[in-house]
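>>> take a look and give me a structure for this.
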Amino acid sequence: MFSCCNGFIGQSSGVLRYVKQELDGCAIRIWSLEGPDGWVVKHRLSMVDVFGRDMLLRTDSEGYWCFDYDIMAVDLERELVILDDKIADKIISVSMRTGKGSQFQKIPRRFTELYRSLFHVPYYGKVPALGR
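Just a heads-up that it's a prediction; the model follows:
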């Protein structure tokens, strides 16, 4: 059985973006909606370089294929892709310029399974002072 239909759709720089793993999980492609002509691949990033291994696809306990990581967000203004490494229980930011990953934080698995979609909120404005 094959159920690797994860992907991420969002808006960055006023343009609709779609990020999807390739079938083996060893790379991701970042697509951009370019008017009536349709979707165009803007970036392709190697996940082998980020994770240091070339096996990024496994079967779960029910026999479904699943990736070792999920795409959580993309920010083309800062050239970052945010990933959830499900094997190492880490949140990783990947630079589109260098293709290198940086670990944000190790997070317990029981927490990530319950609250996976709540980790990254792409807000980069100034935080007002909490007290004077």
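
>>> please count neighbours and contacts with C-alpha atoms only from this point.
Noted.

>>> going along the chain, name the helices of this structure.
Counting by DSSP state H, one finds helices in the chain at the ranges 47-51, 109-115.

>>> buried ones in the last one?
Residues of helix 109-115 classed as buried: residue 112 (neighbour count, 16 or more other Cα atoms under 10 Å).

>>> just to revisit the earlier point, for residue 101, which of the helices of the chain is the nearest?
Nearest to residue 101 among the helices of the chain is helix 47-51 (5.3 Å), distances taken as Cα to Cα.

>>> ok, back up a step: of all the helices of the chain, which one is nearest residue 10?
Proximity to residue 10 (Cα to Cα) singles out helix 109-115 among the helices of the chain, at 19.2 Å.

>>> for the comparison step, fold the sequence that follows:
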Amino acid sequence: MILGVMSLVGSEVKASSPQLNITPEMKEKFPIKPHHEKLAFKCTDCHEGQGDEPENFKAIEDKGCLSCHKTKQYLADRLKFMDALHTNPHNSIHDGPKLYCDECHYEHKKSDNMCLSCHSNDVKLWMRATP
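The predicted model follows:
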């Protein structure tokens, strides 16, 4: 099952991540997305090369996200079914592949559906919550 989920999202879990001393307080302050938790992601799977002190980790850029999620074009193609209603944010007439991942997606807090900033409530009719 996990292998199927991983292939669906294009993920690769890095097996050589060092163990960190993550306290319950840190897990509460920096929760991870349920789908990353199911894949048993560790902090260093995304914050690779940033040492072993989670308090000092910096936000990752698109390059970090795309190390597992492949390319922006791959994501746009994967969500092509949304193109029929012009709802594919990765293939948007506004920004499309120029969007930065963290304009909508956040790992350690609720993600933001940027479409709602202009399209108000009508977006809720055709778009699910942003993962």
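
>>> need the TM-score from the superposition.
Put the two chains on top of each other and the TM-score (TM-score structural alignment, normalised by the length of structure 2) is 0.26; 62 aligned residues with a Cα RMSD of 4.8 Å.

>>> save the helices of structure 1 as JSON lines, and put in distance to residue 103 of structure 1 too.
Output for these, formatted as JSON lines (distance: least, Cα to Cα, whole Å):
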{"stretch": "helix 47-51", "distance to residue 103 of structure 1": "10"}
{"stretch": "helix 109-115", "distance to residue 103 of structure 1": "15"}
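
>>> of all those helices, which lies closest to residue 39 of structure 1?
That would be helix 47-51 among the helices of structure 1, by Cα to Cα, at 21.9 Å.

>>> who are the packing partners of that closest one?
Helices and strands touching helix 47-51 of structure 1, by 3 or more Cα pairs under 8 Å, 6 or more residues apart in numbering; DSSP states H and E, are strand 27-33.

>>> who's in contact with the strand it packs on?
For strand 27-33 of structure 1, contacts defined as Cα atoms under 8 Å, 6 or more residues apart in numbering pick out 15-22, 39-48.

>>> pull out the buried residues from the helix or strand residue 76 of structure 2 falls within.
Assigned by DSSP states H and E, residue 76 of structure 2 belongs to helix 72-78. Within helix 72-78 of structure 2, the residues that qualify as buried are 72, 75, 76, counting by 16+ other Cα under 10 Å.

>>> so the second one touches residue 65, yeah?
No. Counting by Cα atoms under 8 Å, no contact exists between residue 75 of structure 2 and residue 65, whose distance comes to 11.4 Å.

>>> which of the contacts of strand 27-33 of structure 1 count as buried?
Applying 16+ other Cα under 10 Å to those flags 17, 18, 19, 20, 21, 44, 45, 46, 47 as buried.
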